[in-house]
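*Asks:* this is the structure alone, sequence omitted:
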């Protein structure tokens, strides 16, 4: 496997897995396991792909912080000129600490913004609030007036567009909790235009995550364009069109050309925006970081229970919950190849006391033995950001490979770290 043929920075150099040229086994020996490994080079490449796809279009890439909120990653994305899509006051604080120069490029999404979060974002001077309900709009107006600020807002409209993805990450249908019905949007914008402390600046839409077809994105954006044109006739001159995120990747072994996929996505959106004067906001997360990262884990034990073989690793569902939560697929590859190993089918599981603590079921790999290192690929998105301390387990370390050098961006937690906030 060569790096030029792979959409991932994790490739084999002889019989050793490397990430952007750095030996993964050596990283595991130095930093221990479980260990998250990311390639900053791959992240830069993905950002450049999106920028190239939308060259000539007035746009801002607002990275979705929820995908992976590591400060070391946000710092580098801010330096690349990215803005950020946030969904909490905590994520705002992460951007403020890691990339303060990018706060003015922040859009604040989410259905349950609290008053203190609104206050923090107003004081910070973010680009835009993506408002998801009429009650939220009223509270935002109150907070803006109290602080003597103006809140720039877009309504997140629900276009009722079906996108084929996991039901937990589909967000654009009328039965979902997100957004405001597009049919009601003109009335809500009229109210927003009357509210002191509110400045309508855009429209936002987000139909879901891990969507591989470009047609739903184009259909949703077409409805948004029509809405903006109607609102402009009403005298509400909106500038920003937030197309959301959700463009997917390939988690399996099927061919995937990320650059070509971005071009198809960009072509679909460009066709809708042709002749339309607006500033386009894009909110990619998974596409930028998922394939740039892997979770490296060491096999603790193997066992046979009846007809079932189990491979028990030192990583668990608290480190990477996607397989347990979504039945998500992650390729699992040995860090060191051994051609003498026969193929073997097993459940690859963690130590957590739940039957749902698995990374793969009945997965065929080269036979895995105690002490072996394996990498769970495409784990850069929704890995650490969904991690927990379940079973009082510490978080893994995170390292970033940048220009051939290894940067520790999160040390491994200690047990003492877990008890800092507790009183007894």
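*Replies:* Thanks, I have it. Being a predicted model, the structure only gives us computed values, none of them experimental.
*Asks:* make it CA atoms for all contacts and neighbour counts henceforth
*Replies:* Will do.
*Asks:* tell me which other helices or strands the longest strand along the chain touches.
*Replies:* Longest strand in the chain, counting residues (DSSP state E): strand 293-305. Applying 3 or more C-alpha pairs under 8 Å, 6 or more residues apart in numbering; DSSP states H and E, we find strand 293-305 packed against strand 35-39, strand 308-313, strand 373-377.
*Asks:* and here's the other structure:
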């Protein structure tokens, strides 16, 4: 699968980030703070009447709103309790291999359902935006440390990088999140297995889901893991098998 950087970053933003990244030693995460600020502004614009807190759990499922309305009404009628606030939860998604809707779209849908049930008398709303504020603003930059096949006749090519599950990519466990991976190398590609550097048998990011990477990819080439601003440095182990924690830079 060919990744187009322009699907995830404005061209000038990516060029600025890459120019900085080229001067640093891998692995590290690079965060564009302007993108975080813009995501926050977009969230506030979409939910102008809501308070925004940073948290990660729950889910802003619009089908729950009607049930919440019933709870509001029953408590008021039966017990005289007047509720005035809904925590909409959150964990709004980020753009990985599978793209998501914009924050504006989520806001429009949630507000539509709120107004259908509450009319103009909306309760106070709290949102927990989660990874949507920062994930898309990050690039994890790694370097290929080995390219190998398990035997002379092995079909699969293994790409080992200097970052893995224990150094920031724990969300690849069970291949749950499939990060967009970009490289400067071009040309014919083939499906590969991607693994980390620790020699631990669990340190394999993608073995079943096959990424297509160029045949001419070699030791020393860089891989750019897009949408990695969230849950990378915070999940990075400290000196696991002697590897230092993942570095982070903010532009």
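*Replies:* Received the coordinates, thanks. Note that this is a predicted model, so its numbers are computed, not measured.
*Asks:* ok, back up a step: in the longest strand of structure 1, what's buried?
*Replies:* 293-300, 302 (16 or more other C-alpha atoms under 10 Å).
*Asks:* contacting residues around the aligned residue in structure 1 for residue 164 of structure 2?
*Replies:* Taking TM-score structural alignment, the alignment pairs residue 164 of structure 2 with residue 316 from structure 1. Each residue near residue 316 of structure 1 by C-alpha atoms under 8 Å, 6 or more residues apart in numbering is listed here: 349-352, 357-359.
*Asks:* neighbours of residue 242 of structure 2, just the number please.
*Replies:* Neighbours of residue 242 of structure 2 under the rule other C-alpha atoms under 10 Å: 9.
*Asks:* check the one 5 residues further on too.
*Replies:* In terms of burial, residue 247 of structure 2 registers 17 neighbours under the definition other C-alpha under 10 Å.
*Asks:* my read: it touches residue 27, true?
*Replies:* Yes: using C-alpha atoms under 8 Å, residue 247 of structure 2 is in contact with residue 27, at 7.0 Å.
*Asks:* and the helix or strand harbouring residue 144 of structure 1, what does it pack onto?
*Replies:* Per DSSP states H and E, residue 144 of structure 1 falls inside helix 134-147. In terms of contacts (3+ C-alpha pairs under 8 Å, 6+ apart), helix 134-147 of structure 1 is packed against helix 115-124, strand 151-158, strand 198-204.
*Asks:* now the ones you listed in TSV, with distance to residue 185 of structure 1?
*Replies:* Formatted as TSV, these follow (distance: least, C-alpha to C-alpha, whole Å):
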stretch	distance to residue 185 of structure 1
helix 115-124	22
strand 151-158	7
strand 198-204	9
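*Asks:* hey, which of the ones you listed is tucked in deepest?
*Replies:* Comparing these by mean neighbour count (mean count of other C-alpha atoms under 10 Å), strand 151-158 ranks first with a mean of 27.
*Asks:* so that strand corresponds to what in structure 2?
*Replies:* So strand 151-158 of structure 1 sits over no part of structure 2, by TM-score structural alignment.
*Asks:* the inter-axis angle of that strand versus helix 134-147?
*Replies:* Angle, strand 151-158 of structure 1 to helix 134-147, by axes from the mean of the first three to the mean of the last three C-alpha atoms, to 10 degrees: 170 degrees.
*Asks:* what span of structure 2 lines up against the helix or strand that strand 151-158 of structure 1 is followed by?
*Replies:* Moving toward the C-terminus from strand 151-158 of structure 1, the next helix or strand (DSSP H and E) is strand 180-181. Strand 180-181 of structure 1 corresponds to no residues in structure 2, going by TM-score structural alignment.
*Asks:* list the contacts of whichever helix or strand comes after strand 180-181 of structure 1.
*Replies:* Heading C-terminal from strand 180-181 of structure 1, the first helix or strand you meet, by DSSP H and E, is helix 185-194. For helix 185-194 of structure 1, contacts defined as C-alpha under 8 Å, 6+ apart pick out 134, 137, 155, 157, 198-200, 227, 231, 236.
*Asks:* any idea how far helix 185-194 of structure 1 is from the middle of the chain?
*Replies:* With C-alpha atoms, centre = their mean, to the nearest Å as the basis, helix 185-194 of structure 1 stands 31 Å off its chain's centre.
*Asks:* so of the helices and strands packed on strand 293-305 of structure 1, which one's packed in deepest?
*Replies:* strand 35-39 (a mean of 28).
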